[in-house]
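J.: heads up, no residue letters with this:
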């Protein structure tokens, strides 16, 4: 049986607390953060913004024909590692784009090919890469598939697939007709995922070896979906974007009690 504290937690909606907003015309797809800067991400543009002043210090503009759809980025060893695809074209093709985080110079393109879907985010955790491949209802979706075919894949060495997971129906129903636009591991061992539109964050438990993830909590957010990024300088502080107002939003995420 659940303890009284767990029962109370389950019946109380979790709410993120907004801390501040920074204007960013390029806040169209997502955001990443390091200790000093935040990075506004759009389909084929990235802006580097100083957290303290809100001033843009660098910007990259790509050729839309070569970079049709950058979805999200994360920072690893002064490199901006970005998930990208050819959305809304089919058959779906996915790739990893790498940039120097210091000046946003493009470094390389790594093709992941097709097979699972459209790559929306890729993050490093526990010595492995975790990648989310989206499927969609209608525009941008592949024939015979829909958002329920969205897949989380774990890669080992030499891009060998070591396991894969599907999203729980409770989350898929909330994301329809789109998919999981953002994702990042929390220090509590849960995977935090955002959809495309709803102002919500889903805390998921990922079973070992594959299968179906488990929804632990839904957290109300001040922004509507898209790619997210933890701030490395403050516990449980997450950056997200508000597409309508072109803003980067910093929020405090409440602790999630795990049964």
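T.: Thanks, I have the structure now. All figures in this text were calculated on a predicted structure; none of them were measured in a lab.
J.: going forward, measure contacts and count neighbours with C-alpha atoms only.
T.: Noted.
J.: who's in contact with the residue nearest to residue 209 when sequence neighbours are not counted?
T.: Leaving aside its sequence neighbours, residue 209 sits nearest to residue 163 (Cα to Cα, 6 or more residues apart in numbering; 5.7 Å). Shown in contact with residue 163 (Cα atoms under 8 Å, 6 or more residues apart in numbering): 153, 154, 155, 209, 210.
J.: By neighbour count, which of these wins?
T.: With neighbours defined as other Cα atoms under 10 Å, the most crowded of those is residue 154; it has 23 neighbours.
J.: Surely that residue is in a strand?
T.: Yes: according to DSSP: H, G, I helix; E, B strand; the rest coil, residue 154 belongs to a strand.
J.: hold the first one in mind and look at this next one:
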């Protein structure tokens, strides 16, 4: 039997190579400060910095609200997700050790701080969270260039599943190729997609990594990499758009929020 060399080569290509996706820029907004991430709902996007938040109209980025921590209790907010008119921001004491984390809750209308949930000590700093299928999912990061006092590097990065009442159920490690892509940092942003897959970013690279829960074992399954316009850090998928994948991301060096479509 004769085989086509080209056909054989294509059959060996990873799925993401044969059917590549990428993010195409739609618009960008340069703001005063954009350092950690962005969240989004149907009408506004929310810029997350270490100890402050700003709320902006989606159409033109006009700032309509601002919040700043005046207590000195918050150190490093990382990411956020909007659920039922509440903005849940993930916070940690990074780079301090021992690592402690919390979820800080804000009213999306006014950005008033309305609640907190302490995750306490964990083997990692919480960097992103999402609520999916009745459960909380939180990523805890470790860094190879800032190894913890216990000697953990970024291989200790994990995704943890909690009940809606924050009881820990399960956890998974990230696959080796994604940890290499993160290196020397860790995962900075993540969310569940409408397709039932996990989308996450690292610290710097303009890439979106798509993962899946495994059918056995304790390691997340790598699906594909999607090139992006925005950098790593915390991003958001606009869930108010039903028939497209609209991505809100940032470039922290020049303080841009970038809106793009993945296709």
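T.: Nice, I can see it. None of these values were measured; they are calculated from a predicted model.
J.: what about the second structure, which of the contacts of residue 163 of the first structure hold up?
T.: Retained in the second structure (both residues aligned by TM-score structural alignment, their matches' Cα atoms under 8 Å) from these: 153, 154, 155.
J.: Rebuild these as a markdown table, extending it with distance to residue 122 of the first structure.
T.: Shown next, in a markdown table, are these (distance: Cα to Cα, whole Å):
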| residue | distance to residue 122 of the first structure |
| --- | --- |
| 153 | 9 |
| 154 | 10 |
| 155 | 10 |
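J.: just the residues you listed now: which is nearest residue 125 of the first structure?
T.: Of all these, residue 154 has the smallest distance to residue 125 of the first structure: 9.7 Å, by Cα to Cα.
J.: Counterpart of the closest one over in the second structure?
T.: Aligned counterpart of residue 154 of the first structure in the second structure: residue 161 (TM-score structural alignment).
J.: Let me see the contact set for its match.
T.: Applying Cα under 8 Å, 6+ apart to residue 161 of the second structure gives the contacts 135, 136, 137, 138, 168, 169, 170, 171.
J.: check the fit of the strand or helix carrying the residue nearest to residue 209 of the first structure onto the second structure and give the mean distance.
T.: Element membership for residue 163 of the first structure (DSSP states H and E) is strand 161-166. Comparison of strand 161-166 of the first structure with the second structure after fitting gives an average deviation of 0.8 Å (mean Cα distance after the TM-score superposition for the first structure).
J.: Give me the buried entries from the contacts of residue 161 of the second structure.
T.: Buried residues within the contacts of residue 161 of the second structure, counting neighbours by 16 or more other Cα atoms under 10 Å: 135, 136, 137, 138, 171.
J.: what residue of the first structure takes the place of the first one?
T.: Under the alignment defined by TM-score structural alignment, residue 135 of the second structure corresponds to residue 128 in the first structure.
J.: Columns distance to residue 111 of the first structure on top of the contacts of residue 163 of the first structure, output as a markdown table?
T.: Formatted as a markdown table, those follow (distance: Cα to Cα, whole Å):
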| residue | distance to residue 111 of the first structure |
| --- | --- |
| 153 | 16 |
| 154 | 16 |
| 155 | 14 |
| 209 | 25 |
| 210 | 24 |
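J.: where along the second structure do the helices fall?
T.: Taking DSSP state H as the test, the helices found in the second structure are 5-12, 15-18, 176-182.
J.: any idea how far the last one is from the chain center?
T.: This points to helix 176-182 of the second structure. Mean-position distance between helix 176-182 of the second structure and its chain equals 15 Å (Cα atoms, centre = their mean, to the nearest Å).
J.: which bit of the first structure covers that helix?
T.: Using TM-score structural alignment, helix 176-182 of the second structure corresponds to residues 169-175 of the first structure.
J.: Next, name the residue at the spatial heart of the second structure.
T.: Centroid check for the second structure by Cα atoms, centre = their mean gives residue 189 as the closest residue, at 1.5 Å.
J.: Skip the chain neighbours and tell me the closest residue to that one.
T.: Per Cα to Cα, 6+ apart, closest to residue 189 of the second structure is residue 234, 3.8 Å.
J.: what do we get in the first structure for the one you found?
T.: Mapped onto the first structure by TM-score structural alignment, residue 234 of the second structure lines up with residue 227.
J.: in stretch 232-245 of the first structure, what's buried?
T.: 236, 237, 238, 239, 240, 241, 242, 243.
J.: Please tabulate these in TSV, including the columns distance to residue 43 of the first structure.
T.: Formatted as TSV, those follow (distance: Cα to Cα, whole Å):
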residue	distance to residue 43 of the first structure
236	27
237	25
238	21
239	18
240	16
241	14
242	15
243	12
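J.: Tell me the one of these nearest residue 100 of the first structure?
T.: residue 239 (20.5 Å).
J.: Give the aligned equivalent of the closest one in the second structure.
T.: Using TM-score structural alignment, residue 239 of the first structure sits opposite residue 248 in the second structure.
J.: Could you pull up the residues touching its match?
T.: 38, 39, 40, 235, 236, 237, 238, 257, 258, 259, 260.
J.: Kindly report the same for residue 78 of the first structure.
T.: Neighbours of residue 78 of the first structure in contact, by Cα under 8 Å, 6+ apart: 100, 101, 102.
J.: Buried among these? Need that as a selection in PyMOL.
T.: In PyMOL, this line selects whichever of the contacts of residue 78 of the first structure come out buried by 16+ other Cα under 10 Å:
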select buried, resi 100+101
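J.: What about the contacts of residue 78 of the first structure, which are in strands?
T.: Among the contacts of residue 78 of the first structure, DSSP state E puts residue 100 in strands.
J.: For the contacts of residue 78 of the first structure, which pairs are in contact in the second structure too?
T.: Mapping those onto the second structure (both residues aligned by TM-score structural alignment, their matches' Cα under 8 Å) leaves 100, 101, 102 still in contact.
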